[in-house]
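Student: here are the coordinates; sequence isn't available:
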C-alpha cells in the first residue's frame, strides 16, 4: 500500500517586518538629525524672539543689508556708581521753639532724685529758676512710680511718688524739666526684646562697644512707650521734657522692626524718630528738647545718628555738654545749625560753673 503523500509546510516568518521597521527607524533618526543641523541655518533671533525664517539662509540674514529687525544693537558698557546723598533737612518747617523763655537750671542726676533732695532745692534755688531732674538714665530704669503698664510688666518701674513732691517747687514758680533717655536704654531693651534694636547677625539686642543697648526707633511699641511716659510726666506737673540718648549706633549690622527696601543709616533712623517726636510734642502742647553730642557738632567721632540742623527742626531746645575750653566753639556750631543766635533755644550744659549764656544747665 503506497504511503500517503506528506507536504511540508514551513512556519511563517515575520523577521522581514522587523527588519523593515528597524530600517525605517534608522532612516527617520538620520533624517531628524539632518534636519536639526540643517535648519539651524534658518534660526533667527530678533525683537520677536526665537523662530525659524525659511525665506533666506542665515548667512544672508546676517549680511549688512539684511533687515534691521534681525540685527541686535550692541549693548554698551556703562560704569555706574550709585550715590546715596544725605537728606537735606533745611527746608523742613515746624513750630519748634515757639513761646519759650531762657532757663538758668540746676541738674539733679537720677541717683540723687529723692524726696530730701527736692526739699533741699525747694528753698535754695538762688539765682536759678529751673530744676532738671534726671528720671530715666541710660540704664533704662525709671526713678518715679509710673502708671504706664509696660514699666511694671518688665520691672523697670521706680518708687518715688513725684507728684506730691513737686508741689512745693511749683508753688515757688520753679520751672520743672524732666530728663529721660529715649533710645539708649539698658533695661527695657534686654527685658522686652521685641522693641530692642537688634543685631542683623545674631538677631539679639544690639550692644555697642560700651555695652549699651538701644530701643528700636522705628518700633511702634517703642514709640507708644515713650509717648506714654511723656504724657504722664506732663500730667505730673513737669513744664518740659529734655531727652537724652536720642542716638542710634553707626553700624551696618542693625536690624530694625520695620521692613524697608533699604536699611536706613543711623542719621535717617534718628531723624525719623525725632520728627515723630515733634508731632507728639505739638499734639500734647509740651515743650520737648534734646541733648546733642559734641561729635555731631564738630564732626570728630561718631555722631550716633544726630544731625544738629534737623534737631532744631524737631526739638524746642538743643543742649550740648560743653567745657570751659570748648564753650565758644560749641555754641558757634549750634548757632550755625540754627541759622542765628537764640537766648532760648541754645543751651549750654556745664559742670560747676555758670557760662556766659542766656540759657544753661549747671551740673
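Tutor: Looks like it arrived, so ask away. Please read these numbers as outputs of a predicted model, since none were measured by experiment.
Student: from here on, contacts and neighbour counts on C-alpha atoms
Tutor: OK.
Student: check which helix or strand covers the residue most central in space within the chain.
Tutor: Among the residues of the chain, the one closest to the centroid is residue 269, at 3.4 Å (Cα atoms, centre = their mean). Using DSSP states H and E, the element containing residue 269 is helix 266-284.
Student: which residues does that helix contact?
Tutor: Residues outside helix 266-284 that contact it (Cα atoms under 8 Å, 6 or more residues apart in numbering): 95-96, 217-218, 227, 231, 246-251, 287-288, 304-307, 310-311, 313-315.
Student: second structure for comparison follows:
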C-alpha cells in the first residue's frame, strides 16, 4: 500500500486478538449467571427434621410443584415436672495427699489455750524440761474462736478474735535451742465466727444458728470458712511452727442445715473430707517449702466403735500425716494401725500422761481428768 509516496506494511491480524472481546463477553455472562443462581438458591433450600434439601420445581420429574407443610414450633410442657438431680456420693479410694517424706517422731508437752500466753508459756517450758521433753504442742485456737496470737488474718481482726500477744520472737528463740513447735487450731466449732458472720454458720431445724455445749458451729462446706482456716495455717507457718494439728474437723451429731444446697444431698463423711482435701491442697506448697506437716485430732471412738461425726480413720490417713488421739489404752490402740500396715510410731500420736522411747506422743498430765 502506498500513501503519499511511502510504502506502509500492515500485518495480518491474528485470530486470537480479534476473538478476545467475544471471550470476555462470555466470561462476564457466565459470572453473572452464577451470581444470579447463588442469589436464588436459598429460595429452593428446604429445612426439615431429616436435614437440609434443595428442591428446584422446574427439575421435578412429575412437573408438580413442591409444597412444604408447616411444622409448628415446640409447645412448652405444662405438666408437673418430676426431674431431680442425683448427686453421687464421693469416692475417696484414690485420694493420696498425706506425706511421710521427712516425717519424724512428734513429741511435745501439751499447752491448752488458756495457758498459751507470755507467762503460761514460760511455765510450760519449765514443766516440759522437768519431764525431759523438748517440744511444745500449743492450742492456738479453741472452740470460742479466739486466737492465742496476734495474726495477720483479716477475718480474725474483723471478728475480734486476735490476741494482743505476738509470740514469734519467743518461739524463734526456743527453736534456736532445738525445741519443736506444734500448733493446734479448732475448725468446725468457732463461736466468734458463727456469731459475727451468721451466713457461714450451720443452722438447726428452726433456721437458727446451730449451737451446742461446745459452742457455735460453722459450715465446713462454706468457702469462707475454709479460706479462714487456710489463712490461719499460713500465718502459723510464717511464725515458724513445725507442724499443724486441725481439731474438730467433724460434723455435729444433730441434723443441721448447710450454707450450700448441694451439701444436703451428701453425707457427713463428705462434710469432713471435702474440707480436709481443700485445706490440704491450698497450703500444700507452703508446707513443702517450709517442711511443715499437717495432722488431725480425732476422738478415740474413731479407732473402736466408730462415730457419726463424719470422721474415718482410713479416710483421714489419706489426707493427714498423723492422727492425734487422746487415750489411756495405747497398748490396745497401736496394733489397730500396724494391722493396716501403718507405722504407728510415726502416724499415730497418742496424747497421754506418760511417754516412751522410739515413737510419737504428746505428754498431757490432764488426760483422764475432767478439764
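Tutor: Thanks, I have the structure now. What you are looking at is a predicted structure, and each value in this text was computed from that prediction instead of being measured.
Student: looking at the contacts of helix 266-284 of the first structure, which are in helices?
Tutor: 227, 231, 310, 311, 313, 314 (DSSP state H).
Student: can you tell me what the fifth one aligns to in the second structure?
Tutor: Same thing as residue 313 of the first structure. Residue 313 of the first structure maps onto residue 318 in the second structure, with residues paired by TM-score structural alignment.
Student: now for its match: which residues touch it?
Tutor: 95, 96, 97, 98 are the contacts of residue 318 of the second structure under Cα under 8 Å, 6+ apart.
Student: for the first structure, which helix is longest?
Tutor: Assigned via DSSP H, the first structure shows its longest helix as helix 15-39.
Student: ok, then the element right after that one?
Tutor: Downstream of helix 15-39 of the first structure (by DSSP H and E), the next one is strand 43-46.
Student: go ahead and measure how far that following strand is from the middle of the chain.
Tutor: 49 Å (Cα atoms, centre = their mean, to the nearest Å).
Student: gap between residue 144 of the second structure and residue 324 of the second structure?
Tutor: 21 Å (Cα to Cα, to the nearest Å).
Student: of the two, which one has the most company?
Tutor: Taking neighbours as other Cα atoms under 10 Å, residue 144 of the second structure and residue 324 compare with residue 324 leading, 23 against 17.
Student: narrow the ones in helices among the contacts of helix 266-284 of the first structure to just the buried residues.
Tutor: Using 16 or more other Cα atoms under 10 Å as the burial test, these include 227, 231, 310, 311, 313, 314 as buried.
Student: what's the most distant pair in those?
Tutor: 231 and 310 (23.5 Å; Cα to Cα).
Student: quick one, strands of the second structure?
Tutor: Remark: strands assigned in the second structure by DSSP state E are 2-3, 6-7, 45-48, 51-54, 107-111, 135-141, 180-186, 211-212, 215-216, 243-247, 293-297, 322-326, 348-352, 361-363.
Student: got these as TSV, with distance to residue 23 of the second structure columns?
Tutor: Conversion of these to TSV gives the following (distance: least, Cα to Cα, whole Å):
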stretch	distance to residue 23 of the second structure
strand 2-3	35
strand 6-7	35
strand 45-48	33
strand 51-54	32
strand 107-111	100
strand 135-141	94
strand 180-186	91
strand 211-212	95
strand 215-216	93
strand 243-247	89
strand 293-297	86
strand 322-326	91
strand 348-352	96
strand 361-363	101
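Student: what's the closest of the ones you listed to residue 170 of the second structure?
Tutor: strand 180-186 (11.2 Å).
Student: give me the mean deviation of that closest one from the first structure.
Tutor: Aligned to the first structure and superposed, strand 180-186 of the second structure gives a mean residue distance of 0.7 Å (mean Cα distance after the TM-score superposition for the first structure).
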